[in-house]
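>>> Could you work out the structure for the sequence below:
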Amino acid sequence: MDLFDAGPLRLLEAPPPRLSPRDRRAMDDAWDAAVRANPALFDGPVAGCTSLVHDERDGLVLTWVRATYRYFVLRRLPGATVRLPSLFVSVAQPSEDGRLLVGRMAPWTTSAGRWQLPGGSVEPPPDGEPLDLAALRRHAARELAEETGVDTPADDLTPWQVTRQTNGSVGVLFRAPSRPAAWLHARHATLTATEHALGRTPELDRLALARSPADLTALTGPHVSYLAPVLHRHARSDGPSSHGHH
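Alright, predicted model coming up:
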């Protein structure tokens, strides 16, 4: 698990992964089985991350490819020659008392019961449009609103950390302006009531606030691998006052 400061970040598009006929058959069979087990799965467009390197001139250089969600099942297939890591965005949403908002994935999602920061997989832009830091920032703001009900202008999100997990998946983390804890919970309660009225459940079915990795022990269930290192970095930073409103 690697954690980098989000300095300059350049994104480069590479050609989509090429699969052997054997890998493609195995991927399609595994995806069909996954959809039978969880009909909520959707094979929509998604960006995969094929490399993240340090460039002395440009800071971090992230190479991405266009794919669909079924490509991610290759990581779980023994003998697959292509393993496509994901590219995701997350938002560190501080409360005014210096804790960070974490959410638990709902039972219908692919990671039921897992605690993480608000966020999600990055979708590739339409042909001809760039996938750059501004696009990632807009995507992060949309995920924050959809999952927590907290509406924050994309320009108010500050690049903060870049994480790389052991499976190669890369996350770009943004920090949001701090908000009152009670207001954050009220926004999620309003979102949940609206979703339930439409017969749906939000992706995050429960929210909590955590100041440091020690607070994760009070949460029932697993959490993403980046969460403890990010909370450790947050606890070492100089408190919420320096990361408040712009």
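
>>> make it CA atoms for all contacts and neighbour counts henceforth
Will do.

>>> Buried residues in stretch 8-25, which are they?
Applying a neighbour-count criterion of 16 or more other C-alpha atoms under 10 Å, one finds 9-11, 13, 23-24 buried in stretch 8-25.

>>> Next, the second sequence, to be compared with the first:
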Amino acid sequence: MSDRPTPDPRPYGFEVVRLARLEARLVTYDWAWARDNAARIDDNWRRRRAAQPALFDGPVLVACGCAIDDDTCRLDLFKTPYSRFLAYRDGGSPDGHVANAFAAIVPWSADGAVLLGRMGPHTANAGQIYFPCGTPDLDDVRGESVDFSGSAARELLEETGLRVPDAATEEWVCLRGEGQLAFLRPVRFTEPAAALVERMELYALREDEPELSGIVTVRGADDLDGAMPGFVRAYLASAFEAETGAADVTP
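Model prediction:
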């Protein structure tokens, strides 16, 4: 019998679900919470804009339905102004019918590290450390479908200059908790962490106002940081637990 501890089924309060397929579609939805809290939304937007004038109140996509059957997730999203979404998120996601859903590439280096970015001071999540990602928007809509894979790849390219390798498999990990549905796609790159960090830093130097103020390299659970949101720490704890377990297995 192994003496290794049993993995936490909900690390940092998040359920970790591994998926082989993610399907997302755009639907219409009457968001009662936003309609009933118009004054709160306006006040929150004024406060946010005063602190970060670069914020733009464009349309974003928010989840109103999520069904996971075996290893497939089917997700419903609707369009709403960013100011409504931001007030909802800032208020602790009080409406259980709606969730903040987004996708991100998790860059794994050839030598087993995970690379994350520290958000710049002009962004809505300044100082936080997480994977390159963003709230999906109308640019991700393809007919009635929402392209989460394309959204994640675009954010990775825009924030780091890295492109998803053509040979990368498409598997997902869903982190569910705290009013969030984080869909993470782990991608293994052929370069070691130092080479990837150098590429990302050189890319940032060419940007007038880069999204990221720095790159963070994580090689194990001991590198988790309080500036990382819960879903990031939950994924990393689960992923490094799995990596350790795989290394302990004798062929």
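
>>> coming back round to it: among the buried residues of stretch 8-25 of structure 1, which lie within helices?
Here DSSP state H is the test, and these give 23-24 as lying in helices.

>>> now the buried residues of stretch 8-25 of structure 1 as CSV including distance to Thr148 of structure 1?
What follows is the buried residues of stretch 8-25 of structure 1, written out as CSV (distance: C-alpha to C-alpha, whole Å):
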residue, distance to Thr148 of structure 1
Leu9, 27
Arg10, 29
Leu11, 28
Glu13, 31
Asp23, 38
Arg24, 36
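
>>> which residues of structure 2 fall in strands?
For structure 2, applying DSSP state E gives strands covering 15-19, 21-26, 59-69, 72-81, 100-108, 114-119, 129-130, 133-134, 141-142, 145-146, 172-177, 180-188, 212-218.

>>> Can you say which of those is nearest to Gly226 of structure 2?
For Gly226 of structure 2, the closest of the strands of structure 2 is strand 129-130, at 8.8 Å, according to C-alpha to C-alpha.

>>> What range does the closest one cover in structure 1?
Aligned using TM-score structural alignment, strand 129-130 of structure 2 spans residues 115-116 in structure 1.

>>> With structure 2 overlaid, how far apart is that stretch on average?
When structure 2 is overlaid, stretch 115-116 of structure 1 sits 0.6 Å from its aligned residues on average, using mean C-alpha distance after the TM-score superposition for structure 1.

>>> starting at the chain centroid, how far to that stretch?
10 Å (C-alpha atoms, centre = their mean, to the nearest Å).

>>> same question, stretch 122-142 of structure 1
13 Å.

>>> got the contact list for it?
9-11, 45-47, 66, 87-91, 119-120, 151-155, 157, 172, 174 (C-alpha atoms under 8 Å, 6 or more residues apart in numbering).

>>> what comes into contact with the match of strand 129-130 of structure 2?
Under the contact criterion C-alpha under 8 Å, 6+ apart, stretch 115-116 of structure 1 has outside partners 102-105, 221-224, 227.

>>> hmm, back to that, can you add distance to Asp42 of structure 2 and give the strands of structure 2 back as CSV?
What follows is these, written out as CSV (distance: least, C-alpha to C-alpha, whole Å):
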stretch, distance to Asp42 of structure 2
strand 15-19, 33
strand 21-26, 26
strand 59-69, 16
strand 72-81, 11
strand 100-108, 19
strand 114-119, 25
strand 129-130, 28
strand 133-134, 22
strand 141-142, 27
strand 145-146, 28
strand 172-177, 26
strand 180-188, 23
strand 212-218, 28
